[in-house]
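Participant: Based on what follows, work out the 3D shape:
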Amino acid sequence: MEYLEFELPIKELQEKYEQACVIGEESEVDVSDTCKQIEKKLRETKKDIYKNLNAWQRVQLSRHPNRPYTLDYINNICKDSFLELHGDRNFGDDKAMIGGLGKIKDQSFMFIGQQKGFNTKTRQYRNFGMANPEGYRKALRLMKKAEKFNIPVVCFVDTPGAFPGLEAEERGQGEAIARNIYEMTQLEVPIIVVIIGEGASGGALGIGVGDRVLMLENTWYSVISPESCSSILWRSWEHKETAAEALKLTADDMKSLKLIDKIVNEPIGGAHSDKDKTYKIVSKAILETFEELKNLSPEELVEKRIEKYVGMGELKER
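Facilitator: Now for the predicted structure:
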């Protein structure tokens, strides 16, 4: 188990608890009371730390190396029903953007999302979750396929941004993202967006337009990362914590600004601390959200979706 800097008090208590248990097993000394006291202290410390996280600490949790990624959610939510689909039918198959058909219980969905890697080799293979234009075009192709067969769309957002390389710009990165945003406003099936990690810039918006946008508790959603914001304003990454607070990028901030629709609570300690529980929570949230949307006609879906995004950022003068 890897611990972040602010989690070190938890690590110390966890180690003390394990040591006490080992002493009890290897000797005739009764340490049950000690173990109970440490366990109680551990629970209280976890609650105290995770209920009072600042913006930068939530950013760190969203990037935790043990945090589940898109394929983890899909494979565990859909069990054995997921069928991955490949290619944009134009240039190639982007490994940073995955998509395909799957079922939650008896309901079919088209799942789309950015996929990161879990070690050096897979991170390079997945391009660190940064999609090229063909990734966004593949996502749009799958959305159009879902629309044709009246299948709702679920998008998992987890990216540090769209790939900024020269070759991506040459193939029309900006156009691909803009096209997706436009087409998603017009899609005649329900779209549910779930931010499961990092939601950065146009890379997130390229699959981020939905009838309902859900954010897991320890994720962030912003036009720019705290580090990049700090480097632009202060010419240094040293002010990333200040930038994180100023950007108002947490789930609570997004909800208060009415830019998302719902915050999905995570187990204490973050999504990685109890992955099975997290999968169940997200699966339930998707099904509940679909129940709210399934009886709306295609015309109503499009109309309400456009109203929702046109209304963002509106100011009323008194």
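Participant: rest of the way, CA atoms for contacts and neighbours
Facilitator: Noted.
Participant: Which strand in this protein has the most residues?
Facilitator: strand 191-200 (DSSP state E).
Participant: chain center to it, what's the gap?
Facilitator: 4 Å (Cα atoms, centre = their mean, to the nearest Å).
Participant: Going C-terminal from it, what's the next secondary structure element?
Facilitator: On the C-terminal side of strand 191-200, the nearest following helix or strand under DSSP states H and E is helix 201-205.
Participant: Which residues does that next one contact?
Facilitator: Applying Cα atoms under 8 Å, 6 or more residues apart in numbering, the contact partners of helix 201-205 are 130-131, 157-163, 177, 181, 221-225.
Participant: Over to stretch 40-48?
Facilitator: 9-10, 13-14, 268-269.
Participant: For those, pick the one with the most neighbours.
Facilitator: Ranked by neighbour count (other Cα atoms under 10 Å), the contacts of stretch 40-48 have Ile10 at the top, with 20 neighbours.
Participant: Now do the contacts for it.
Facilitator: Here Ile10 is in contact with 42, 45-46 (Cα under 8 Å, 6+ apart).
Participant: before we go on, could you also do this sequence so I can check it against the first one:
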Amino acid sequence: MEYLDFELPIKELEDQLDKCLIIGEESDVDVTNTCKQISKKLEETKKNIYKNLTAWQRVQLSRHPNRPYVLEHITNLTKGTFLELFGDRGFKDDKAMIGGLGQINGQSFMFVGQQKGINTKMRQFRNFGMANPEGYRKALRLMKMAEKFGIPVVTLIDTPGAYPGLEAEERGQGEAIARNIFEMINLKVPIITIIVGEGASGGALGIGVGDKVYMMENTWYSVISPESCSSILWKSWEYKEQAADALKLTSADMKRQKLVDDIIPEPLGGAHYDKETTFKTVEQYILKGYNELKDLSTADLIAQRMEKYSKMGEFKE
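Facilitator: Prediction:
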């Protein structure tokens, strides 16, 4: 297990507990009470740390290297029924954007999401979860396929943003994201969107228009990352914690501003501490959202979606 800087008190107590248990096994000394005391202190320390997380600490948790990525979510949700589909039928297959068909409890869904990779080699292969225009065009192709066959769509967001390279701009990055937003608003099947990690900028919005939008507890959703915001405003990354607070990017902030529908609770310490429980909880929210949408007519579904997004923000005509 890897520990973040604010989790070091937990690491120290866990190390003490491990040593205590080893002493108990390898000697005749009764250390039962000592181990119980350490365990109790460990549990209290965890509760105190995780119930008082700052915005920046939640950003750190959303990026934890042990946190389950999109493909792991899909694999566990579909239990072997996932069939990945490839290519945008125009340029190439973008490895940062994955998608395909799978079933949850016998109900078929079209899954679309960004995949970061679990080690350095895979992160490079997946372009660190930063999709190119062909990735968004692939996502749209799969969503339109789902629409054709009446299959609901589940999008899983985990990206530091769309790829900002020159070649991406040359191939129409902005147009691809804008096209996705336009088409998703008018898609004739239910769309359930879940932020499972980072939800940054247009890279997230390109697959983020949903009838139901859920955020996992320790994730963030914002127009810009705290580091980039700090770099623009203060010409330095040193103010990233201050930027994280100002951006109001946590799940609680987003729910308070009515930009997401609900928060998916995580196990104490984050999704990576108990992945099995995490996957079960995510499954429950997907099915709950689908059950609330499945009986709506196409006209009502689109009208409700349009109204949902029309209410966001403040504007005058």
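Participant: related to what we said a few turns ago, of the contacts of helix 201-205 of structure 1, which pair is most distant in space?
Facilitator: Largest separation among the contacts of helix 201-205 of structure 1 by Cα to Cα: Ile181 and Ser225, giving 20.5 Å.
Participant: Which one of these two is surrounded by more residues?
Facilitator: Higher neighbour count among Ile181 of structure 1 and Ser225: Ser225, with 22 against 19, using other Cα under 10 Å.
Participant: count of neighbours near the nearest residue to the more buried one once chain neighbours are set aside?
Facilitator: Nearest residue to Ser225 of structure 1, sequence neighbours excluded (Cα to Cα, 6 or more residues apart in numbering): Ala200, at 6.3 Å. The local packing of Ala200 of structure 1 (other Cα under 10 Å) involves 22 other residues.
Participant: for Trp234 of structure 2, same thing?
Facilitator: Neighbour number of Trp234 of structure 2 under other Cα under 10 Å is 13.
Participant: Equivalent analysis for Glu72 of structure 2, please.
Facilitator: 13.
Participant: check which helix or strand covers the alignment partner in structure 1 of it.
Facilitator: Matched by TM-score structural alignment, Glu72 of structure 2 corresponds to Asp72 in structure 1. Element membership for Asp72 of structure 1, per DSSP H and E: helix 70-78.
Participant: ok, back up a step: sitting in strands, which of the contacts of helix 201-205 of structure 1 do you find?
Facilitator: 157-159, 221-222.
Participant: Grab the nearest non-local neighbour of Leu140 of structure 1.
Facilitator: Here the residue nearest Leu140 of structure 1, using Cα to Cα, 6+ apart, is Asn180, at 6.2 Å.
Participant: pretty sure the residue nearest to Ser225 of structure 1 is touching Pro226, no?
Facilitator: No: using Cα atoms under 8 Å, Ala200 of structure 1 makes no contact with Pro226, being 9.9 Å away.
Participant: What residues does Phe109 of structure 2 make contact with?
Facilitator: 101-103, 151-154.
Participant: hang on, isn't Glu147 of structure 1 packed against Val189?
Facilitator: Yes: using Cα under 8 Å, Glu147 of structure 1 is in contact with Val189, at 5.8 Å.
Participant: More neighbours: which of these two?
Facilitator: Legend: neighbour count by other Cα under 10 Å for Glu147 of structure 1 and Val189, higher for Val189 (26 against 18).
Participant: element containing the more buried one, please.
Facilitator: Here Val189 of structure 1 is assigned to no helix or strand, by DSSP H and E.
Participant: what helix or strand is the nearest residue to Leu259 of structure 2 once chain neighbours are set aside on?
Facilitator: Excluding the flanking residues, the one nearest Leu259 of structure 2 by Cα to Cα, 6+ apart is Met312, at 7.0 Å. In the assignment (DSSP H and E), Met312 of structure 2 maps to no helix and no strand.
Participant: per the alignment, Met312 of structure 2 corresponds to what in structure 1?
Facilitator: By TM-score structural alignment, Met312 of structure 2 lines up with Met312.
Participant: the strands in structure 1, which residues?
Facilitator: 83-84, 97-104, 107-114, 153-159, 191-200, 212-216, 220-222, 262-264.
Participant: Could you export these as a markdown table, including distance to Leu4 of structure 1?
Facilitator: Converted to a markdown table, these look like this (distance: least, Cα to Cα, whole Å):
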| stretch | distance to Leu4 of structure 1 |
| --- | --- |
| strand 83-84 | 34 |
| strand 97-104 | 28 |
| strand 107-114 | 24 |
| strand 153-159 | 20 |
| strand 191-200 | 16 |
| strand 212-216 | 19 |
| strand 220-222 | 17 |
| strand 262-264 | 22 |
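Participant: who wins for proximity to Gly172 of structure 1 among the ones you listed?
Facilitator: For these, the distance to Gly172 of structure 1 is smallest for strand 97-104, at 16.3 Å, taking Cα to Cα.
Participant: Which elements pack onto the closest one?
Facilitator: Counting contacts by 3 or more Cα pairs under 8 Å, 6 or more residues apart in numbering; DSSP states H and E, strand 97-104 of structure 1 packs against helix 70-78, strand 83-84, strand 107-114, helix 133-148.
Participant: Looking at these, which is nearest to Glu292 of structure 1?
Facilitator: strand 107-114 (14.1 Å).
Participant: Quick check: the closest one compared with structure 2, mean distance?
Facilitator: Average distance, strand 107-114 of structure 1 versus aligned residues of structure 2 after superposition (mean Cα distance after the TM-score superposition for structure 1): 0.3 Å.
Participant: Show me what stretch 14-22 of structure 2 is in contact with.
Facilitator: 31, 34-35, 38-39, 42.
Participant: Nothing else from me, thank you.
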